[in-house]
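K.L.:
okay, predicted coordinates and the sequence, questions at the end:
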Amino acid sequence: MNISFCNATLSDADTLVAIRIAAMRESLERIGRFDPQRARERFLASFDPALCRFIEVDGVQSGFVQIRPQEDHWLLDHFYILPEHQGKGIGAAVLHEVFATADVQRMPIRLLALRGSDSNRFYQRYGFIRTGEAEWDIHYVRQPS
């Protein structure tokens, strides 16, 4: 598996929204919150093309990641793998790349995961610790190793 990253541009917003919706649809439907328009608006409100990268596996666009550096941590703001590419180790490989850079810089990584989403187990498996909860999200942090 050859994973590479390509920078996103402002013109990629619709493609990124479609990836986000496809990746989150099942989890959002499970909790009765699937609304494509709201998903679009929430993504566009925090989309920064300079921070966003497509994930390509063997030349195939498989998802995207957006990391927002903060003063004392990195925010894993968006991380989505298309459903047809999930369960193949892509997410783990991407996290390992992110961890390697964060660890060198001694930066914790924070994120929010939708309550009831399978992503909660995924993040816990890779060392994220639950730090809090909100109405729809669970807060996590991973300290540098």
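P.N.:
Looks like it arrived, so ask away. Numbers count the residues shown, from 1 in each chain.

K.L.:
from here on, just use CA atoms for contacts and neighbour counts.
P.N.:
Noted.

K.L.:
next, the buried residues of the top strand by length along the chain.
P.N.:
Longest among the strand segments of the chain by residue count, using DSSP state E, is strand 60-69. For strand 60-69, burial by neighbour count (16 or more other CA atoms under 10 Å) applies to 61-68.

K.L.:
ok, stretch 124-136 next?
P.N.:
For stretch 124-136, by 16+ other CA under 10 Å, it's 128-130.

K.L.:
endpoint to endpoint, that stretch covers what distance?
P.N.:
With CA to CA, to the nearest Å as the measure, stretch 124-136 spans 18 Å from end to end.

K.L.:
residues contacting it, please?
P.N.:
92, 114-115, 138-143 (CA atoms under 8 Å, 6 or more residues apart in numbering).

K.L.:
again, 6 Å this time
P.N.:
Stretch 124-136 has contacts (CA atoms under 6 Å, 6 or more residues apart in numbering) with 114-115, 139-142.

K.L.:
so which of these sit within strands?
P.N.:
Per DSSP E, the subset of the contacts of stretch 124-136 in strands is 114, 139-142.

K.L.:
just give me the closest of those residues to R106.
P.N.:
Nearest to R106 among the ones in strands among the contacts of stretch 124-136: R142, at 10.9 Å, using CA to CA.

K.L.:
state the number of residues packed around the closest one.
P.N.:
22 (other CA atoms under 10 Å).

K.L.:
in addition, the following structure is provided for comparison:
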Amino acid sequence: MAHLSRRLAMMPRDYRLRDADDGDFDILYRIHRTAIGPYVEQTWGSWDDDAQRQYWRDRFSPARIQVIETEDGTAGYLELVVHPDHLEVANIELSPRNQRRGIGTSLLRSILEEAQSLHHPVRLQVLKVNPAHRLYERLGFVQTGETDTHYLMAFGR
């Protein structure tokens, strides 16, 4: 992932990526809560903050996370997993004030360019109630399946 992260970090844009560390837990959890909380509530009926925080703590892995920063501070995070045969956007979340500013589009385009250079498809899943699925479709992702709660999407092969 280090090679991929360096290449993504060198691409020009209005944000920068940096490796996450343990000190990012609280701010990234707050961003997660505000970015995804409403969709969790729509999908499952409620947000149990204690359970969600514990779930977040159990799966928080700074080695897999890039923090998205703008001149205003921490804007969100990207969790990109490199598999032998594809790239997986495990999470891409932006704080509400940083949504609809082109950051997600720019970041995803950079990931798609990198994936194409590696001849890898990109896969992700998105909650059905999350309007981000329209962004993914605009960028060329297609639905490859679904669960009760998520659309499974892919770009490339």
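P.N.:
Cool, got the structure. These numbers come from a predicted model, not from an experiment.

K.L.:
circling back to that earlier point, any idea which of the ones in strands among the contacts of stretch 124-136 of the first structure is closest to E84 of the first structure?
P.N.:
Nearest member of these to E84 of the first structure, counting by CA to CA, is L114, at 19.9 Å.

K.L.:
which element is the residue most central in space within the second structure on?
P.N.:
For the second structure, the residue nearest the mean C-alpha position is I92 (1.2 Å; CA atoms, centre = their mean). Following DSSP states H and E, the helix or strand that holds I92 of the second structure is strand 87-94.

K.L.:
and that strand, what does it pack against?
P.N.:
Packing partners of strand 87-94 of the second structure (3 or more CA pairs under 6 Å, 6 or more residues apart in numbering; DSSP states H and E): strand 73-82, strand 122-127.

K.L.:
in the first structure, what stretch matches that strand?
P.N.:
Residues 74-81 of the first structure are where strand 87-94 of the second structure aligns, with TM-score structural alignment as the criterion.

K.L.:
state the distance from F43 of the first structure to D14 of the first structure.
P.N.:
10 Å.

K.L.:
residue contacts, the residue opposite L124 of the second structure in the first structure once aligned?
P.N.:
For L124 of the second structure, the aligned position in the first structure is L111, judged by TM-score structural alignment. Going by CA under 6 Å, 6+ apart, L111 of the first structure touches 75-76, 139-140.

K.L.:
scan those residues and report the most crowded one.
P.N.:
Y140 (20 neighbours).

K.L.:
how about it, what's its match in the second structure?
P.N.:
Checking TM-score structural alignment: Y140 of the first structure goes with M153.

K.L.:
just give me the mean distance for the helix or strand harbouring L44 of the first structure relative to the second structure.
P.N.:
Assigned by DSSP H and E, L44 of the first structure falls within helix 36-46. Comparing helix 36-46 of the first structure with its match in the second structure after superposition yields a mean distance of 3.6 Å (mean CA distance after the TM-score superposition for the first structure).

K.L.:
which residues touch the following helix or strand past that helix?
P.N.:
Counting by DSSP H and E, the element after helix 36-46 of the first structure in chain order, helix or strand, is strand 52-57. Strand 52-57 of the first structure is contacted from outside by 2-8, 61-66, using CA under 6 Å, 6+ apart.

K.L.:
if we go to 7 Å?
P.N.:
Strand 52-57 of the first structure is touched from outside by 1-8, 61-67, with contacts defined as CA atoms under 7 Å, 6 or more residues apart in numbering.

K.L.:
after superposition, how close is that strand to the second structure?
P.N.:
Mean for strand 52-57 of the first structure is 1.0 Å (mean CA distance after the TM-score superposition for the first structure).
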